[in-house]
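Q: okay, sequence plus prediction incoming.
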Amino acid sequence: MECWIETWDGRKERLPQALEWTFSYGVGTPCDSFTLQCAWGESRSALWGEGVTFWAEEGGERLFTGRLDEVETSWDARGGLLTLCGRGMAALLLDNETVGAQYQAAVWEDIRRGYVEPYGIRCTGGESLRAVEGFTVENGASAWTAVETFVHRCNGVEPWFDRQGVLHLDGWRSGTERTLSGKIPLISAVWREKRYGVLSEVLVRDRMGTVSQTVRNESFVARGGRCRQVLTLPGTRGYEAMRYSGSYQIGESAREQEVLTLRLAGTGAAWVGDRLNLDMLRPRLTGCWRVRACETGVGREGGFTELKLIREE
């Protein structure tokens, strides 16, 4: 694996060979992240502290693209160690707050120009996004919140960044379909189902309490669920915005109601967005699942991949 950094003024440097590394990928927050440890001598590169961008490749395939947050060099009797930490490209949107704005009818060009383009983010799938009436960005909200809310209101999907650092706005269309059978090097499997935190009903109202809307999670209510949330929106948004807000809260609460976590030997067994067909005998696991988050790397016990899967509907 080759790892590189680029400085604020465009200089590039290949890092020493990694001893241990971990790349974590997900959707939304927390965003993708990486840690990397390399051996170094006693001559510290002047570029390490100037780096802003990090990427890693193996066999011509990009494994990670992100922003460099921290560089540490240490030395003891065993020698020198270089440690780098950072996050994916979503960090640029998460770290920058916005000035409040109200749109009578916001289109993707408005969002791209105001909250994506200033940070040099590449994106794909924006042509499928329709206009959103009465769209509001709160003062102090992150650029990521503006993008995420707009995309979700357009077509109900979550924006996410791939390993090339490209922002996807059209869901999981680029995900690969894979089959995991009993032949895979499975280390462990954990299947968790929860009820706590799943919302059965959301009452959304305006600040004055004059307009309200109730949204119910009918399937959870039918199974005995009782968890109500009251949500107050600033200003007057109208019934459409209220219903969206209630549905969004219910969807987020139920997203990880059923989670399967698989830990496999080896790196890069699957990636975020991949659709997995399970056909395993021990333990007996079947069905279609989507990779919601994954972590892969090399540690003292060798290579590993940990997949967090949600049931594919």
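A: Nice, I can see it. Remember, it's a predicted structure, so these values are computed and weren't measured experimentally. Residues are numbered from 1 along each chain as shown.

Q: please make it C-alpha for all contacts and neighbour counts, starting now.
A: Fine.

Q: test my guess that residue 264 contacts residue 186.
A: Yes: under the criterion of CA atoms under 8 Å, residue 264 makes contact with residue 186 at 4.6 Å.

Q: what are the ranges of the helices in the stretch 1-150 of the chain?
A: Secondary structure of the stretch 1-150 of the chain (DSSP state H, counting those that start in this stretch): helices at 90-94, 108-111, 143-155.

Q: now the stretch 201-313 of the chain
A: Using DSSP H, counting those that start in this stretch, the helices of the stretch 201-313 of the chain run over 218-222, 239-254.

Q: adding another structure so you can compare the two:
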Amino acid sequence: MTFEGFTAAGVRCDLGIPVSVRINRGEDAPADDFTGLFPWGGADKPISRIRVAREGRLCFFGFVDEQAREFAEDGAMLKIVARSRAALLLDNEAMPQAYCAPHFSTVFRRHAAPYGFSRYEIPPGGKTGEFSVSKGMSEWQVLESFCCRYLGAVPRITRDDVFLAGVRPADGLVVFGGLSGGIPWTSLSIRRKDWERISDVFVQSKRGDYTTRVPDGETARMGIVRKRYLSASGGVSDADRVLAAARRRSFELELECPAWADAEPGTPAVVRGAPGGEISGLSVYQVSCSLTGEGERTAVVLRRER
């Protein structure tokens, strides 16, 4: 793996071989995060950006949030904490404004492009309508709100800074285990979280009452009663999305892998070699890759696709 730092002026420096590194990605976290500990050689130029690559493929590029020099008996160390470009969308407040039926390209151009984003992928079609940006909203909240309301999807930004909404990453199926080149795993745990389930969603009508009920039959058959209410700006499709998200959250499969399994969140996955046979219909939810003196390891959390 290669680790490169860049000053604000664009001067490149090789950070060398790290003592430890961790990169975290998550479907619910817009920005990936990086923490690295490197032997410090005495250079004192602040690093503003960091780039990590493995076998020619980009693993991480982001902006340094924190750097610290640490001194101990075993030598001087440089600690770097960084987040990917999506952090700029989280950290910047959007200008309050009102849109009249904007296309997503307009929202993207005004709220993402100024921070270095140039590519997005969304499903064809999609709705539009009145859309306003309130005081205090971050740029990310604007983009997320528009995607959820009019594209029916929670957005995600890949390590290559591609903005996705309602579209899967292009990595293809990730295979864990098995004898045909799958990513090896050493431990597996399955967690059923019934407290995440929702049995009914009630949608507000134009009259202001909540007479439209959208049930989740599977959850009801489990004897679970847990209801939610949506405002009139939502609809049956929004209620279906709330129920589907709750079902996904109620199942988690965790793997420990003795390898650098840097899968993109949202990518479909299958687990082979599990007790009871192959487990399919999964997608990557969280990935935490680490590198230490003991080697490479990855903790992976998978959820049901639906």
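A: Yep, it's here. These numbers were taken from a predicted model, which means no experiment stands behind them.

Q: TM-score for the pair, please.
A: Superposed pair, TM-score by TM-score structural alignment, normalised by the length of structure 2: 0.86. Supporting alignment: 302 aligned residues with a CA RMSD of 2.7 Å.

Q: which stretch among the helices of the stretch 201-313 of structure 1 comes nearest residue 169 of structure 1?
A: Nearest to residue 169 of structure 1, of all the helices of the stretch 201-313 of structure 1, is helix 239-254, at 16.9 Å by CA to CA.

Q: buried set for that closest one?
A: Judged by neighbour count using 16 or more other CA atoms under 10 Å, the buried positions of helix 239-254 of structure 1 are 241-250, 253-254.

Q: do the same with stretch 58-71 of structure 1
A: 62-69.

Q: what do you get for stretch 219-234 of structure 2?
A: Neighbour counts over stretch 219-234 of structure 2 (16+ other CA under 10 Å) mark 219, 230 as buried.

Q: how far away is the residue of structure 1 most remote from its centre from residue 41 of structure 1?
A: In structure 1, the residue that sits farthest from the middle, by CA atoms, centre = their mean, is residue 77; the gap is 39.3 Å. Per CA to CA, to the nearest Å, residue 77 of structure 1 is found 12 Å from residue 41 of structure 1.

Q: which members of the buried residues of stretch 58-71 of structure 1 are positioned in strands?
A: Of these, the ones assigned to strands by DSSP state E are 62-69.

Q: thinking again about what came up before, the residue farthest from the centre of structure 1 matches what in structure 2?
A: Aligned by TM-score structural alignment, residue 77 of structure 1 pairs with residue 73 of structure 2.

Q: give me the common contacts of residue 264 and residue 186 of structure 1.
A: Between them, residue 264 of structure 1 and residue 186 share no contacting residue under CA atoms under 8 Å, 6 or more residues apart in numbering.

Q: residue 152 of structure 2: what's it in contact with?
A: Listed by CA under 8 Å, 6+ apart, the contact partners of residue 152 of structure 2 are 166, 237-238, 241.

Q: corresponding residue for it in structure 1?
A: Residue 152 of structure 2 maps onto residue 156 in structure 1, by TM-score structural alignment.

Q: before we move on, what about residue 16 of structure 2?
A: So, by TM-score structural alignment, residue 16 of structure 2 is matched to residue 16.

Q: my guess is its match meets residue 37, correct?
A: No: contact criterion CA under 8 Å: residue 16 of structure 1 and residue 37 do not qualify, at 9.1 Å.

Q: more neighbours, those two?
A: residue 37 (19 against 15; other CA atoms under 10 Å).

Q: thought residue 303 of structure 2 was touching residue 280?
A: No: using CA under 8 Å, residue 303 of structure 2 makes no contact with residue 280, being 10.2 Å away.

Q: more neighbours, the two?
A: More crowded of residue 303 of structure 2 and residue 280, by other CA under 10 Å: residue 303, with 24 against 14.

Q: now which residue in structure 1 aligns to the more buried one?
A: Taking TM-score structural alignment, residue 303 of structure 2 has residue 310 as its aligned residue in structure 1.

Q: and if you look at residue 173 of structure 2?
A: Per TM-score structural alignment, residue 173 of structure 2 is aligned with residue 177.

Q: and residue 51 of structure 2, by the same measure?
A: Using TM-score structural alignment, residue 51 of structure 2 pairs with residue 55 in structure 1.

Q: contacts only, for the closest residue to its match other than its chain neighbours.
A: Closest residue to residue 55 of structure 1 apart from its sequence neighbours, by CA to CA, 6 or more residues apart in numbering: residue 65 at 4.5 Å. Residues in contact with residue 65 of structure 1 (CA under 8 Å, 6+ apart) are 53-56, 88-89, 163-165.

Q: using a markdown table, lay out those together with distance to residue 122 of structure 1 and neighbour count.
A: Compiled in a markdown table, the contacts of residue 65 of structure 1 are given as follows (distance: CA to CA, whole Å; neighbours: other CA atoms under 10 Å):
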| residue | distance to residue 122 of structure 1 | neighbour count |
| --- | --- | --- |
| 53 | 15 | 21 |
| 54 | 16 | 27 |
| 55 | 15 | 22 |
| 56 | 18 | 21 |
| 88 | 13 | 28 |
| 89 | 10 | 30 |
| 163 | 12 | 21 |
| 164 | 10 | 17 |
| 165 | 7 | 20 |
